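Visitor: Quick one: sequence plus predicted model below, questions after.
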Amino acid sequence: MPFFLLLGLLLFISCFAYIINFVDSMTIIFKIRVFLVALSAVCIAILFCWNGQQLIDTSDLYISLAGAPWYYWNLENIKILLIFMTNCTKHESVIFTGICVDYNLFVSMVRISVSYALVLYNLRKSSLV
């Protein structure tokens, strides 16, 4: 997990830094390609973080299970429903080496990526002077 997080963070930083530094010398088609790569990386990160957040937010699932017409079911299915509802009260989350996959992870990745890209842009701008 830390390897993939570091790799994704470096991908974000390189995309943002490349867009910021070389936007004036790119052709239109190359701008579209870089934009699509950055957009797909952001979409993948959003999907991973959204799926991790859905594991944490199980209250909607519990409410829909509580409204099920269990009184028409047989005894075995009622027991399975009660076990499933008991397990829904426990909030599960995807945590590897202290990193929780949720919305906060995405916000921190974007914040770090943009700040490092701006630092690289300022370094390039100060070296040209």
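Guide: Sure, I can see it. Note that this is a predicted model, so its numbers are computed, not measured.
Visitor: Every contact and neighbour count from this point should use C-alpha atoms.
Guide: Will do.
Visitor: List the buried residues in whichever strand or helix holds Tyr62.
Guide: Tyr62 belongs to helix 59-66 when assigned by DSSP states H and E. By 16 or more other CA atoms under 10 Å, the buried positions in helix 59-66 come out as 62, 65.
Visitor: ok, now stretch 2-10?
Guide: For stretch 2-10, burial by neighbour count (16+ other CA under 10 Å) applies to 8-9.
Visitor: So what touches it?
Guide: Outside stretch 2-10, the residues that touch it by CA atoms under 8 Å, 6 or more residues apart in numbering are 96-97, 109, 113.
Visitor: now stretch 18-37
Guide: 15, 117-118, 121, 124.
Visitor: ranking the residues you listed by neighbours, who comes first?
Guide: Per-residue neighbour counts (other CA atoms under 10 Å) across the contacts of stretch 18-37 peak at Ala117, which has 22 neighbours.
Visitor: Next up, the contacts around the closest residue to that one other than its chain neighbours.
Guide: Leaving aside its chain neighbours, Ala117 sits nearest to Ala17 (4.4 Å; criterion: CA to CA, 6 or more residues apart in numbering). The contact partners of Ala17, taken as CA under 8 Å, 6+ apart, are 116-118, 120-121.
Visitor: let's bring in a second one:
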Amino acid sequence: MCVNLTVTGMPFFLLLGLLLFISCFAFIINFVDTMTNILKIRIFMIAVSSVCSAILFCWNGQQLINVTGNIFYTLSGSPWYYWNLKNIKTFLIFMTNFTKNESIICTGICLNYNLFVSLVRISVSYALVLYNLGKSSLV
């Protein structure tokens, strides 16, 4: 149920979060000289809350991947050869289902640590491109 709920909202949060992250970086880079201290604090708090939300989403997705992998390794060490035939068949079906780690994937985007690193890299690069465009248009 949690995975289905996350997969439903993930594209919207990902798109809006990325756009918000890029716009915050571009705004900070372009207007850092003219901002008041209160505005700097507000923007800093927005950036911190956005980063914390992205870290939390990616951390939860990575934990899901890690837990399903740990269940597989724990089950593979169990003494199944002492069990009866019905339990062995159930165990083998269970192990077959756990050979692939469960993860939250929507449109080819997996919610894990790599997603957070790529979001930060894309946001900073786009913000610097916008800064350079604004800087070159002033000349």
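Guide: Done, it's in. On a predicted model such as this, the values are computed, not experimentally measured, just so you know.
Visitor: Quick one: mark the members of the contacts of stretch 18-37 of the first structure that sit in helices.
Guide: Those of those mapping onto helices are 15, 117-118, 121, 124, per DSSP state H.
Visitor: Please identify which pair of those lies farthest apart.
Guide: With CA to CA as the measure, no two of these lie farther apart than Cys15 and Arg124, at 15.5 Å.
Visitor: So which residues of the second structure form strands?
Guide: 105-106, 109-110 (DSSP state E).
Visitor: Could you dump those strands into JSON lines and include distance to Val48 of the second structure and mean neighbour count?
Guide: Below are these laid out as JSON lines (distance: least, CA to CA, whole Å; neighbours: other CA atoms under 10 Å):
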{"stretch": "strand 105-106", "distance to Val48 of the second structure": "25", "mean neighbour count": "14"}
{"stretch": "strand 109-110", "distance to Val48 of the second structure": "23", "mean neighbour count": "14"}
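Visitor: mind putting those in TSV, distance to Asn37 of the second structure included?
Guide: Output for those, formatted as TSV (distance: least, CA to CA, whole Å):
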stretch	distance to Asn37 of the second structure
strand 105-106	40
strand 109-110	38
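Visitor: For Cys52 of the second structure, find the nearest of these.
Guide: Using CA to CA, the strands of the second structure put strand 109-110 closest to Cys52 of the second structure, at 18.2 Å.
Visitor: what does that closest one correspond to over in the first structure?
Guide: Using TM-score structural alignment, the residues of the first structure aligned to strand 109-110 of the second structure are 99-100.
Visitor: so how far is that stretch off the chain centroid?
Guide: Centroid displacement of stretch 99-100 of the first structure relative to its chain, using CA atoms, centre = their mean, to the nearest Å, is 11 Å.
Visitor: Same check on stretch 39-47 of the second structure?
Guide: Distance, centroid of stretch 39-47 of the second structure to centroid of chain: 22 Å (CA atoms, centre = their mean).
Visitor: Would you check the span in the first structure matched by it?
Guide: Under TM-score structural alignment, stretch 39-47 of the second structure corresponds to residues 30-38 of the first structure.
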